[in-house]
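# sequence and predicted structure, then a few things I'm wondering about:
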Amino acid sequence: MTRSSDEREIRDYVVDRLRRIMPNARIVHELNVAGQGTNRIDVAAITPTAIVGVEIKSKKDTLKRLEEQWAAFSKCCHFVIVAAHEKHFKPYSDRWYGTHEPPLSLLDHPLFFGASGKVKQRHIWPYPEPEPTGRLRPWNVFDPLQNTLLQPRAYNMLDMLWADELRRECERHRIDARQRRPRHDMIQDMVWLMTGKEIAHAVCRQLRARRFAEADPPVLEMADAVSVAPSGQMEMCMGVAG
């Protein structure tokens, strides 16, 4: 995919930062938010239990579609981050700030600017990364463990999977997985018969194993690695498991 140098610069920063704070995550570029859809997450970090999606806004981009993207990504990701060039920010001061208090730099968008925007700072990564000011509090800094506990919508998460991936998870959980069964029917049964935790783990497992045009190498769970290994490698895989 052809990208501008401005976008590549922010993308590289995002990937580097994700690797530092989520070292066990698989990094995937341009992840569809639905198995059959075209709306894509610029960068996703996928752990065995959670998906963090990042939308990139370079200095050549606008924020016109941000509300739509934020809503779509929030339905299927455990946490959403907007990594935006500094040109998209403007200063904000509360009425009760003292004259000695420097203004906050907030993303210039209705979702993130103003008094309500202050509590969403953990979702925003300015680029270039500003010098620490001492104004950020712990609840305004992204914590990849604490901030991924809230489960997204089960149907929307499962809708990111292809039919074969859904079928594999149905088989794993003893749900009807006949070859010609429609995706929608499988998803409906999975939502009804699986827990939220099981669904999150299932989606993460399949996305970590899927082959993408641009991503880290696939990550297979041991049981899956054994099932797909060539016969000559089966014994070696089973030996690793032991």
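All right, it came through fine.
# from here on, contacts and neighbour counts on C-alpha atoms
Noted.
# burial of Lys60, as a residue count?
Residues near Lys60, counting by other Cα atoms under 10 Å, number 11.
# how near is it to Ile124?
Counting by Cα to Cα, to the nearest Å, the gap between Lys60 and Ile124 amounts to 18 Å.
# ok, and here's another one to check against it:
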Amino acid sequence: MPAYRSSDEGEVREAVVARIRERRPEARIIHEINVSSYGPNRIDVLAVSPAEIIAVEIKSAKDKLDRLPKQIESMKGCAHHVIAALHDKFLIEVPANRGCAHFERDGKFYSRTTPVIRPRPHEVWVFPEARRALPEASHDFLEKWQMPAQQFQAALPAGAIDLLWRDELAWLCGSLGVAAGRRSTMPEMVAALRWHCNGSELTKGICSAIRRRECAEADPAIAA
């Protein structure tokens, strides 16, 4: 584990990666990747399948939530799905009925629920994954981590192309038959790709470029 990462964060990250590997075995997992859409941000975990990207923001017990809305907004600009993985210290107490209560106090029932996040991530995972409801409760909405439905024919958001480096944009132009020279700037290549290519071509191309990238902390690169 990198020296800058706390053991608290590492614990949540390991659980997140394990779940993604279980449900998206074909995805390449990349840690700490920058995205420039809607302002610079770093994505904690990126899972890149041949035609799908999942972005995860991790908030451990030592973190705060003040930057989370902007981080979610940024990730929604470049990924099919955004997951916020929150330590259960961030849960808030709300009145509830017996059927979904987490505890009883002074004859009244209460549940713990996730904080309001705007924009809303596609999924919120509460760490640790566990049942918190009373034994007699019929359901615990926080108990299981739900994976988003896999995308097979959905184009990435427009900002996904901002994940690519200059050399990757040049490679993508070449692989898709879009004219680009040594002096072509990144904005010029992005504009040309958007003009000449459809959503399917860009989505698969962006995913392929990221899966090929050599990264400091990631699964091995996938050239295919």
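Perfect, thanks for sending it. This structure is a prediction, so every number in the text was calculated from the model and none was measured.
# care to give me the TM-score?
Remark: TM-score between the superposed chains equals 0.83 [TM-score structural alignment, normalised by the length of the second structure]; 206 aligned residues with a Cα RMSD of 2.5 Å.
# give me the spatial nearest neighbour of the aligned partner of Lys87 of the first structure in the second structure, chain neighbours excluded.
Aligned by TM-score structural alignment, Lys87 of the first structure pairs with Lys89 of the second structure. Among residues not flanking Lys89 of the second structure along the chain, Ala61 sits closest, at 6.4 Å (Cα to Cα, 6 or more residues apart in numbering).
# and after the biggest helix by length in the first structure, which helix or strand comes next?
Longest helix in the first structure, counting residues (DSSP state H): helix 5-21. Downstream of helix 5-21 of the first structure, the first helix or strand assigned by DSSP states H and E is strand 26-32.
# strands along the second structure, start to end?
Under the criterion DSSP state E, the second structure contains strands at 28-35, 41-49, 52-59, 81-87, 92-95, 103-105, 108-113, 123-127.
# now for the shortest one, which elements pack on it?
Using 3 or more Cα pairs under 8 Å, 6 or more residues apart in numbering; DSSP states H and E as the contact definition, the elements that strand 103-105 of the second structure packs against are strand 108-113.
# what's in contact with the strand it packs on?
91-98, 100-104, 133, 142 (Cα atoms under 8 Å, 6 or more residues apart in numbering).
# how many neighbouring residues does Ile117 of the second structure have?
Ile117 of the second structure, neighbours per other Cα under 10 Å, totals 14.
# again with Ser7 of the second structure
Counted with other Cα under 10 Å, Ser7 of the second structure comes out at 14.
# the aligned residue in the first structure for it and Tyr127 of the first structure: what is the separation?
Using TM-score structural alignment, the partner of Ser7 of the second structure in the first structure is Ser5. Separation of Ser5 of the first structure from Tyr127 of the first structure (Cα to Cα): 14 Å.
# on that earlier part again, what's near enough to touch the aligned residue in the first structure for the residue nearest to Lys89 of the second structure?
Alignment note (TM-score structural alignment): Ala61 of the second structure maps to Lys59 of the first structure. By Cα under 8 Å, 6+ apart, the contact list for Lys59 of the first structure reads Asp6, Ala84, His85, Glu86, Lys87, His88.
# look up how far Ser36 of the second structure lies from the match of Lys87 of the first structure.
30 Å.
# neighbour count: the two, which is higher?
Ser36 (18 against 14).
# which position in the first structure aligns with that one?
Under the alignment (TM-score structural alignment), Ser36 of the second structure maps onto Ala34.
# Tyr155 is in contact with its match, correct?
No - taking contacts as Cα atoms under 8 Å, Ala34 of the first structure lies outside contact range of Tyr155: 10.0 Å.
# all good on my end, thank you.
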